[in-house]
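Q: following is a predicted model, sequence given first.
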Amino acid sequence: MTKTIAIVSRKGGVGKSTICSNLAVLAVNATVLDCDDQATLADWGDRRSQLYPQVISIAAKRAASYLQTTKTEWNFIDTPGTLDGGVIEVMKASDFVLVVLRYGQFELDSVSTTLSAIQVTGKPAAIVLNHIHPNTKASELIHDLEAAELGIPIAPIAIRLRTDFQNAAVQGMGVAELSKSSKASQEIMQLWQWLQQAINP
């Protein structure tokens, strides 16, 4: 049965496209719907030499209808850094919502609106910390977020800011395709394993 994951954040520049593309590469049999006007993943898909994941550029308001035509095992939706009606429809059409959060006070201030919208949709969701400095103790940040009682689970794996993500993107690849033994690959693979369990408990 096809599962759809919406990658969301009300703020731009938090790394939604990076998370989305790398998870889709690990899922293999996947479709990526790029709903962002910047078309970051559409451009990334043009650079790929692999058949999967398929990358489709589409407006958020049309994504729900398009999902009915996909035949891949997984769908990943990269949303724009807004919280308009189209993004809310995307969340409603998804099986799981992954909120990408860059740790900082301004980001924490803005995430409450996103979480309120998720609660309205009733969809299961989680927060993943992204762009963490490599030397930062991610466990402490995750603990702080859990203590804040935001209302949804915090993924136990944080994704650090590593050059491998950029190097892979330039080549139309995921970090796991670039090098499975790299720290970036290990982190994204751990996140993918956790996410599958969260979606299919």
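A: Yes, it's here.
Q: CA only for contacts and neighbour counts going forward, please
A: Noted.
Q: now for the host helix or strand of Ser17, which elements pack on it?
A: Assigned by DSSP states H and E, Ser17 belongs to helix 16-27. Judged by 3 or more Cα pairs under 8 Å, 6 or more residues apart in numbering; DSSP states H and E, the packing partners of helix 16-27 are strand 3-8, strand 30-34, helix 40-47, strand 74-78, helix 175-178, helix 183-199.
Q: comparison target below:
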Amino acid sequence: MMLYQRPDVRLICGVDEVGRGPLIGPVVTAAVILDPARPVAGLTDSKKLSERRRIELAAQIKQQALCWALGRAEPAEIDQLNILHATMLAMRRAVAALTIQPEWVLVDGNRTTEFGLPATAVIKGDLLVPEISAASILAKVARDEEMQALHLEHPQFGFADHKGYPTAAHLAAIAQYGVLPEHRRSFKPVRLVLEQQSI
């Protein structure tokens, strides 16, 4: 495996996504250019942080980064493109929304997309690259807020707990209450319920 080598440029943008696995809602991405003069302490993979710590760090990142932006792809786009291509689209949207153009883009994972800029995929980037850690935190907090809002609209689904992932509770709720407009129709558990309904 190739070890991560940091590009020798000043404006590095980290990109990460949250929400490839859930059955509902958008895939959310973030792009962050950190300010070397104002480092944010404690950055790591968002999954390793408590919800409270993520929210604290997200506020700090927004305040101290040179710039940041969110991108997203909606459930209809995910159904149309597939989750991988929708994720790449959301990543391009996040980078395009930055107010400062980065010199290099570092993407979490094993593949990148065409940003019109030099870009490198970094395996375990959310642990190794502070900019990607920051992006993973912003994307996670933003998507969790959307799931919280959806929970208030449909409390019987329990989105505040499982965040839309295919847990037993979520699958049981779909079976009992049906498919919501925000569900991803191309995802197998949702598709199977829709197929049963149309019989």
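A: Looks like it came in fine. Everything quoted here is computed from the prediction, not taken from an experiment.
Q: now what about the TM-score between them?
A: Superposed pair, TM-score by TM-score structural alignment, normalised by the length of the second structure: 0.27. Supporting alignment: 91 aligned residues with a Cα RMSD of 5.6 Å.
Q: in a markdown table, list the helices and strands packed on helix 16-27 of the first structure along with mean neighbour count and distance to Val97 of the first structure.
A: Output for those, formatted as a markdown table (neighbours: other Cα atoms under 10 Å; distance: least, Cα to Cα, whole Å):
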| stretch | mean neighbour count | distance to Val97 of the first structure |
| --- | --- | --- |
| strand 3-8 | 24 | 5 |
| strand 30-34 | 26 | 14 |
| helix 40-47 | 18 | 18 |
| strand 74-78 | 27 | 10 |
| helix 175-178 | 21 | 22 |
| helix 183-199 | 17 | 10 |
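Q: out of these, which is closest to Arg62 of the first structure?
A: Closest approach to Arg62 of the first structure among these (Cα to Cα): strand 30-34, 10.2 Å.
Q: next, the angle from that closest one to helix 16-27.
A: 170 degrees (axes from the mean of the first three to the mean of the last three Cα atoms, to 10 degrees).
Q: for strand 30-34 of the first structure, enumerate the helices and strands it packs against.
A: By 3+ Cα pairs under 8 Å, 6+ apart, strand 30-34 of the first structure packs against helix 16-27, helix 40-47, strand 54-57, strand 74-78.
Q: want to try a markdown table for those, with distance to Gln193 of the first structure as columns?
A: Formatted as a markdown table, those follow (distance: least, Cα to Cα, whole Å):
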| stretch | distance to Gln193 of the first structure |
| --- | --- |
| helix 16-27 | 10 |
| helix 40-47 | 22 |
| strand 54-57 | 21 |
| strand 74-78 | 14 |
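Q: for Asp144 of the first structure, find the nearest of those.
A: Among these, the nearest to Asp144 of the first structure by Cα to Cα is helix 16-27 (21.8 Å).
Q: by how many degrees do the closest one and strand 74-78 diverge?
A: Using the same axes, to 10 degrees: helix 16-27 of the first structure against strand 74-78 is 170 degrees.
Q: Val55 of the first structure and Asp34 touch, don't they?
A: Yes - with contact defined as Cα atoms under 8 Å, Val55 of the first structure counts as touching Asp34 (7.0 Å).
Q: anything in contact with each of the two?
A: In terms of Cα atoms under 8 Å, 6 or more residues apart in numbering, Val55 of the first structure and Asp34 are both contacted by the residues 41-42.
Q: all strands for the second structure, in order.
A: Remark: strands assigned in the second structure by DSSP state E are 12-18, 27-33, 67-73, 104-108, 119-122.
Q: winner for burial among the ones you listed?
A: When these are scored by mean count of other Cα atoms under 10 Å, the highest mean neighbour count falls to strand 27-33 (a mean of 31).
Q: would you map the helices across the second structure?
A: 51-64, 75-81, 83-96, 125-128, 130-153, 159-162, 168-177, 188-197 (DSSP state H).
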